[in-house]
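J.: Okay, predicted coordinates and the sequence, questions at the end:
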Amino acid sequence: MTRPPATKPAARRQQAERLGRMAEAKAAMLLRLKGYRICAQRWKSPAGEIDLIARRGSAVAFVEVKARSHADEALASLGAHQRRRIVQAARHWLAANPDAAQCDCRFDIVLVTPYQWPQHIANAFAADDQ
């Protein structure tokens, strides 16, 4: 009995990278339609990466984008460690952008699932929870 050829790890990473970029593009489009201005995409800091940083009025949203086959899987995939990393990265961004420090900051999630409109969860978690 022969096994199907295994997918190479590099090919899987490339596929995951493409999926992530597509999900982030869909999330950015949704946020723009809701009146947000995208300040940064894939913003990197020593603490980690923030998928999207969006602003609407006096609110700045640090957005984590999760793409899974089901919304509940996507929501469950954001663990405590990842939330802490996002909060730390947001602090780095705020230090680099002092004009935004006076804004109302929050942490949002956009869930991207196949064949459905992305789901935006505003204020999904608080920095104090970390």
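T.: Received it, and whenever you're ready, just let me know what you need.
J.: CA only for contacts and neighbour counts going forward, please
T.: OK.
J.: how about stretch 80-88: buried residues?
T.: For stretch 80-88, a neighbour-count test (16 or more other Cα atoms under 10 Å) marks 83-88 as buried.
J.: swap in stretch 55-67?
T.: 55, 60-67.
J.: of the residues you listed, closest to Trp93?
T.: Relative to Trp93, the closest of these is Phe62; by Cα to Cα it sits at 9.7 Å.
J.: quick revisit: and the buried residues of stretch 80-88, which of them are in helices?
T.: 83-88 (DSSP state H).
J.: Would you mind putting those residues into CSV with distance to Gln102 alongside?
T.: Formatted as CSV, these follow (distance: Cα to Cα, whole Å):
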residue, distance to Gln102
Arg83, 22
Arg84, 21
Arg85, 22
Ile86, 19
Val87, 16
Gln88, 17
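J.: which one of those sits closest to Gln130?
T.: Arg84 (5.6 Å).
J.: If you drop the residues flanking it in sequence, what lies closest to that closest one?
T.: Sequence neighbours aside, Gln130 is the residue nearest to Arg84 in space, at 5.6 Å (criterion: Cα to Cα, 6 or more residues apart in numbering).
J.: In addition, the following structure is provided for comparison:
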Amino acid sequence: MTRPEPPPGRRTRGGRSRREGRAAEWLAAAFLMAKGYRILGFRLKAPFGEIDLLAAKGPVLAVVEVKRRATLEAALTAVSPEQQARLRAAGQALARGRPSLSGLELRLDMVALAPRRFPRHVRGLTSRE
């Protein structure tokens, strides 16, 4: 059984979105490295979801969600409490599976990006319930 062809233009938009997302992750990684973070991984698959960036600085292991939107304000509000819970669980599962990460304090961070705006790093993302 074959899949039906996507509507015209859909495949192009999907590829463009994927490329823009990866470019945003690289920009966020460079921004964090300039702030002294070590990037430990990109797009890491974990039991509860995918982690955009895994970074470490001092005693902190940061699970970093990268959001690129048309405005910085939209990017800053783009992570739901449910997504935050999934990301925390994914980070915990990943850390449990890597002995080298034991002893580090797990923290959920976000890097928000928007065109012609300086990136914003939010440390210790908390739910807005």
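T.: Thanks, I have it. Note that this is a predicted model, so its numbers are computed, not measured.
J.: Superposed, what's their TM-score?
T.: Put the two chains on top of each other and the TM-score (TM-score structural alignment, normalised by the length of structure 2) is 0.87; 123 aligned residues with a Cα RMSD of 1.9 Å.
J.: quick revisit: of the buried residues of stretch 80-88 of structure 1, which is the nearest to Gly20 of structure 1?
T.: Ile86 (16.7 Å).
J.: All the strands of structure 2, in order from the start?
T.: Along structure 2, counting by DSSP state E, strands occupy 38-46, 49-57, 60-68, 105-113, 120-122.
J.: Can you say which of these is packed in most?
T.: For the strands of structure 2, the largest average neighbour count (mean count of other Cα atoms under 10 Å) is found in strand 60-68, namely a mean of 24.
J.: ok, average deviation of that one from structure 1?
T.: Superposing on structure 1 places strand 60-68 of structure 2 at an average distance of 0.4 Å from its equivalents, by mean Cα distance after the TM-score superposition for structure 1.
J.: same for that strand, what does it pack against?
T.: Using 3 or more Cα pairs under 8 Å, 6 or more residues apart in numbering; DSSP states H and E, the elements in contact with strand 60-68 of structure 2 are helix 10-34, strand 49-57, helix 72-76, helix 81-96, strand 105-113.
J.: ok, 7 Å please
T.: Packing partners of strand 60-68 of structure 2 (3 or more Cα pairs under 7 Å, 6 or more residues apart in numbering; DSSP states H and E): helix 10-34, strand 49-57, strand 105-113.
J.: who wins for proximity to Ala78 of structure 2 among these?
T.: strand 105-113 (9.0 Å).
J.: what about the residue lying closest to Phe48 of structure 2 once chain neighbours are set aside, neighbour count?
T.: Closest residue to Phe48 of structure 2 apart from its sequence neighbours, by Cα to Cα, 6+ apart: Ala90 at 4.8 Å. Per other Cα atoms under 10 Å, the neighbour tally for Ala90 of structure 2 reads 21.
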